[in-house]
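Enquirer: compute the structure for the input listed below.
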Amino acid sequence: MLRTQFEDDLKNLHQKFYSMGQLVSTAVFKSVKAFIKHDKEIAYGVIDEDQQINELEVQLEKKSLEMIALQQPVTTDLRIIITVMKASSDLERIGDHAVSVAKSTIRVKGNARIIEVEEKISEMADAVKLMVDNVLDAYINEDAERAKEIAKSDSEVNAYFKEIYDMTIKEMKENPNTVIGGTDYLQVAGFLERIGDYVTNICEWIVYLKTGKILELNTNRDDEID
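Expert: Here you go, the predicted model:
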C-alpha cells in the first residue's frame, strides 16, 4: 500500500515537472516574440505568468522533501526525487531569464533597430526553445544518451551569441544611433545563452538519474564525480 502511494507521488512529481517545463518553454517563446515585435502586452503577460512557474517550483521542492522525510527512499527512487528538485530549480531560472527578456521589451524606447541582429536573435531563441522542449522529452523518457546530445547543441547557442555580439558591436561603432538598442540586443542574447547553460544542467541531472554519476557536459573537461 505504501509503495503504491509512493509510486503515485512520483508520478505526480513527473507530471508537475513536465507542466512546469511547458510553461517555461512558452515563456521563452513569448518573451522573445515580444522583444522582436516590441509588443509590451505580451511582455507583461510573460512577467505575470512567471508567478505560476515559481509556485510550481515551490510545490515540487516541498513535495520532494516531504517524500524524502516520510518514505526515506534509496537508490533509484532517491535519484528521481533529487533530479526533480535540481532540474526544477534550473527550470525556474530559465523562467527568470524569460522574464528578463520581457523586461528588456518594456524598457525599449523605440530606438534605432538592427533588423539583421533581431533576425539572428530570433534564430537563437528558436534553437534555445528546441533545447528546452527536447530536454523535457528526454526527462520524461529518462533518456541519458539523448540528454548528452542535447547538451552538445548548447555550442550552437554559444555560437549564436558570439555572432550577435560581433554584429551588434560592429553596428554600434558604425552607427551611434544604435548604441542604446544594441545594448538591449546584447543583454537579450546573454539571457538566451544562459538559458542554454541551464538546459545543459538539466541534461546532467538526467544522466545522473540513469547512472548515479554527475558528468560535466559540454565542456572541455572530462570530470566525473561519483
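
Enquirer: C-alpha from now on. contacts and neighbour counts both.
Expert: OK.

Enquirer: buried set for stretch 66-74?
Expert: Using 16 or more other CA atoms under 10 Å as the burial criterion, the residues of stretch 66-74 that qualify are Met67.

Enquirer: for Lys129, what are its contacts?
Expert: Lys129 makes contacts with 25, 28-29, as judged by CA atoms under 8 Å, 6 or more residues apart in numbering.

Enquirer: what's the ChimeraX syntax to select whichever of the residues you listed are buried?
Expert: Remark: buried members of these, expressed as a ChimeraX selection using 16+ other CA under 10 Å:
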select :25,28,29
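
Enquirer: dump the contacts of Lys129 into TSV; add secondary structure and distance to Ile115 as well.
Expert: Below are the contacts of Lys129 laid out as TSV (DSSP: H, G, I helix; E, B strand; the rest coil; distance: CA to CA, whole Å):
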residue	secondary structure	distance to Ile115
Ser25	helix	24
Val28	helix	20
Phe29	helix	19
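
Enquirer: another for comparison:
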Amino acid sequence: MNPQSLPGYRHFHDDLSALTQQLLDMSEQAESLVALAMEAVLERDADKADAVIDADEALDRTEVEAEERAIGMLALQQPMARDLRFLVGAIKVSSDLERVGDHAVNIAQATVRMAEIKAPLPTLPALTDMSRRARAMLSNALDAFIRGDGALGRAVGKADDEVDALHGEIYRTLSSGMMNDPRIIPMALELLLVSRNLERIADLATNIGENAVYLAEGKQIRHRYDETHENPHQP
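Expert: Just a heads-up that it's a prediction; the model follows:
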C-alpha cells in the first residue's frame, strides 16, 4: 500500500500545507507593516503610523495559530528528518515574523512622536535604502525557508552586512548633524531609533535564513556553530 494514500499521511500533509500558508501570510503581513511604517516616517503621517499599530494585532494572532498548529503536529504525528526540522523551524520563523511586526510598531510610534516635532526632516537616502534592503532580506529569507534553499538562506545572512553598514552611516550622519545644530536633536534621535529597528528587522531575516540552512542541510550556522562544532578548539 502506498503510504501517501493513508488518511493520517494525507491529514499531516494537509496540515503542513496550511502551516506553510500561514507563514507566507505572516511574511506578507510583516513586510506590508514595515513598508507602511516607513511611508509614515518619510511623510510624517501619524494616521499611517496608527494603521501600523492597529494592524499588528492580526499578525500576533496568526503567530499564535501557527505555533499551535506546529506544536500539535509535533505531538500527534511525531515527524522525523526534514518534516521535523521544518516544524521546529516554523515555530522559530513565526516568532521572528511576529517580532518584525513589533519593530514596525516601534517605527510607527517614533513617527507619531516625529509628527509633533516642528523641525524639518533631515534628508537620509540611506534610510530608504536600508528599508528596501531589510524588506528584500525578509522576503528572500522566507522564500529560502519554504523552499528549503540553503544557498539563498546563506545569501540573506551576507546581505545583513550591507544593512549594518547603512545603519552605521546613518548614525554618523545624524551624530554629526546633532553636534552642528542642536535643534535637530529630537528629530535625529527618533530617526536613529527608526534605523535601529530596521537593523533589527534585518537581523530577524538573518535568523530565518539560518533556519532555512538548517532545514536544507541539517546544519546549524547560528553563531558560526557549524565551524566551531567541527573545530571545537577553534577560538
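
Enquirer: one step back: and which of the contacts of Lys129 of structure 1 is nearest Thr76 of structure 1?
Expert: Here the nearest of those to Thr76 of structure 1, counting by CA to CA, is Ser25; it sits at 27.6 Å.

Enquirer: wait, doesn't that closest one sit right on Asn134?
Expert: No - using CA atoms under 8 Å, Ser25 of structure 1 and Asn134 do not qualify as a contacting pair, with a distance of 10.3 Å.

Enquirer: which residues do the two both contact?
Expert: In contact with both Ser25 of structure 1 and Asn134: no residue, using CA under 8 Å, 6+ apart.

Enquirer: what about Met220 of structure 1, distance to Gly190 of structure 1?
Expert: Wrong residue type there; residue 220 of structure 1 is Asn, not Met. 21 Å (CA to CA, to the nearest Å).

Enquirer: apologies, that question was intended for Thr26 of structure 1.
Expert: Taking CA to CA, one finds Thr26 of structure 1 at 19 Å from Gly190 of structure 1.

Enquirer: in three-state terms, label whichever residue in structure 1 pairs up with Ala75 of structure 2 for me.
Expert: Ala75 of structure 2 maps onto Ala69 in structure 1, with residues paired by TM-score structural alignment. Classification of Ala69 of structure 1 by DSSP: H, G, I helix; E, B strand; the rest coil places it in helix.

Enquirer: from Leu78 of structure 1, how far out is Ala69 of structure 1?
Expert: 11 Å.

Enquirer: next: Leu209 of structure 1.
Expert: For Leu209 of structure 1 relative to Leu78 of structure 1 (CA to CA), the value is 9 Å.

Enquirer: who's more crowded, the two?
Expert: For Leu209 of structure 1 versus Leu78, the count of surrounding residues by other CA atoms under 10 Å is larger for Leu209: 25 against 16.

Enquirer: is it correct that the more buried one is in contact with Ile81?
Expert: No - using CA under 8 Å, Leu209 of structure 1 makes no contact with Ile81, being 9.2 Å away.
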